[in-house]
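*Asks:* here are the coordinates; sequence isn't available:
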C-alpha cells in the first residue's frame, strides 16, 4: 500500500490556521470531507476526540497522526496538514506538532489501518523528510515530496 493510494492532493493543507487540537482536527476533517463528503463531520470529530482521550496521537518529533474508525466508510482516507508555528497537541515529547496526518478507516479493517499508521510513521521518522515537508510552500510541492518518499519505501 502506498500513502498516495489514500491521500489526494486536495486533502493537503499547506498551512493550518488552528491553534488548538480541536481546531486542527476540524481543518483536517474538512480536508477529508473534500474527498468523502458523505461522512458525518460531527461523528468523525467525536471518534477522533475519543481516541485523543485515550492518549495523544502526537508521537513526538513534531508529528501527530490522529486516527479513528467509522462504520459508514468503505475505504481508508487520509488528509495532511502543516503548521509552521506548531500546535500544542499534548505530544509524547511535550513539543509542538508541525506535521499532521489524519487517518480514517472503516470500522472493520484493523490490519490495513495499522499498516497505514506504520507506513506514515516510517515516512515521518526520517528527519530529512520532515525538514523538506516543513520548508516547501505549496500543496503541489508537499504532495510531490510525499510521492517521492512513498516510492522509496
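*Replies:* Perfect, I can see it now. Predicted model, so just to flag it, every value in this text is computed and none were measured. Numbers count the residues shown, from 1 in each chain.
*Asks:* every contact and neighbour count from this point should use C-alpha atoms.
*Replies:* Noted.
*Asks:* measure the residue lying closest to residue 62 once chain neighbours are set aside to residue 69 for me?
*Replies:* Nearest residue to residue 62, sequence neighbours excluded (CA to CA, 6 or more residues apart in numbering): residue 97, at 4.0 Å. Separation of residue 97 from residue 69 (CA to CA, to the nearest Å): 22 Å.
*Asks:* please compare the first structure with the one that follows:
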C-alpha cells in the first residue's frame, strides 16, 4: 500500500478487515474485537503490542470523536505499515465521546511512528466523512463488509481532497 497523502480509507480495508454488527457492549470489548480483526495481517508483528499501544492511547483521551464515531488508533513499532479495521456495532456503545453520543461506527488505525503524517490525514478524512448523516446511515445500514467499503469509497469520492 502506498504511503502517500492520497491514501484513502477504503484502500486500507478489505472485507476480511471489516465487521458488521459487532455484538459487544463495552468500549474495551469493542476495541479488543477490532484489534483482533488485524490478526494475521502481514504488517503486524505482534497483536499484543498493538493492543497495548491502542489502549495506552485511549487512556490519554477518548477516541470517541462525536456523531457516533470511534477512532481508536495508535502508533506502534509492531506495525510496519499503516493498517486499519472497520466495524459497526449492533447496539450503541458508550465511548465517553466528546458529544456524549454513543458509538456505532468504528475505524481502528495503527501504523509506525514514521507514518505519523499519513495517520493524521486518515483520521481527519474519516471524521469529515462521518460528519455526513447520509454516509453514517449507509454505514449503519450496510449488511456486508463489501457494502460498508463501497459506502466509504463513495463518500471519499464525494470529498474534495
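*Replies:* Sure thing, it's come through. Just so we're clear, the structure is a prediction, and the values are computed from it rather than from any experiment.
*Asks:* for the residue nearest to residue 62 of the first structure, what are its contacts?
*Replies:* Under the criterion of CA atoms under 8 Å, 6 or more residues apart in numbering, the neighbours of residue 97 of the first structure are 58, 60-64, 83, 86-89, 91.
*Asks:* got a PyMOL select line for the buried ones in those?
*Replies:* Selection of buried members from the contacts of residue 97 of the first structure for PyMOL, criterion 16 or more other CA atoms under 10 Å:
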select buried, resi 58+60+61+62+63+64+83+86+87+89+91
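*Asks:* tabulate the contacts of residue 97 of the first structure (CSV), appending distance to residue 14 of the first structure and secondary structure.
*Replies:* Shown next, in CSV, are the contacts of residue 97 of the first structure (distance: CA to CA, whole Å; DSSP: H, G, I helix; E, B strand; the rest coil):
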residue, distance to residue 14 of the first structure, secondary structure
58, 19, strand
60, 20, strand
61, 19, coil
62, 15, coil
63, 15, strand
64, 15, strand
83, 8, strand
86, 13, strand
87, 14, strand
88, 18, coil
89, 18, coil
91, 21, coil
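*Asks:* which one of the contacts of residue 97 of the first structure is nearest residue 124 of the first structure?
*Replies:* Within the contacts of residue 97 of the first structure, distances to residue 124 of the first structure taken as CA to CA reach their minimum at residue 63, with 7.4 Å.
*Asks:* any idea what the closest one aligns with in the second structure?
*Replies:* Matched by TM-score structural alignment, residue 63 of the first structure corresponds to residue 69 in the second structure.
*Asks:* residue 50 of the first structure too?
*Replies:* Counting by TM-score structural alignment, residue 50 of the first structure lines up with residue 56 in the second structure.
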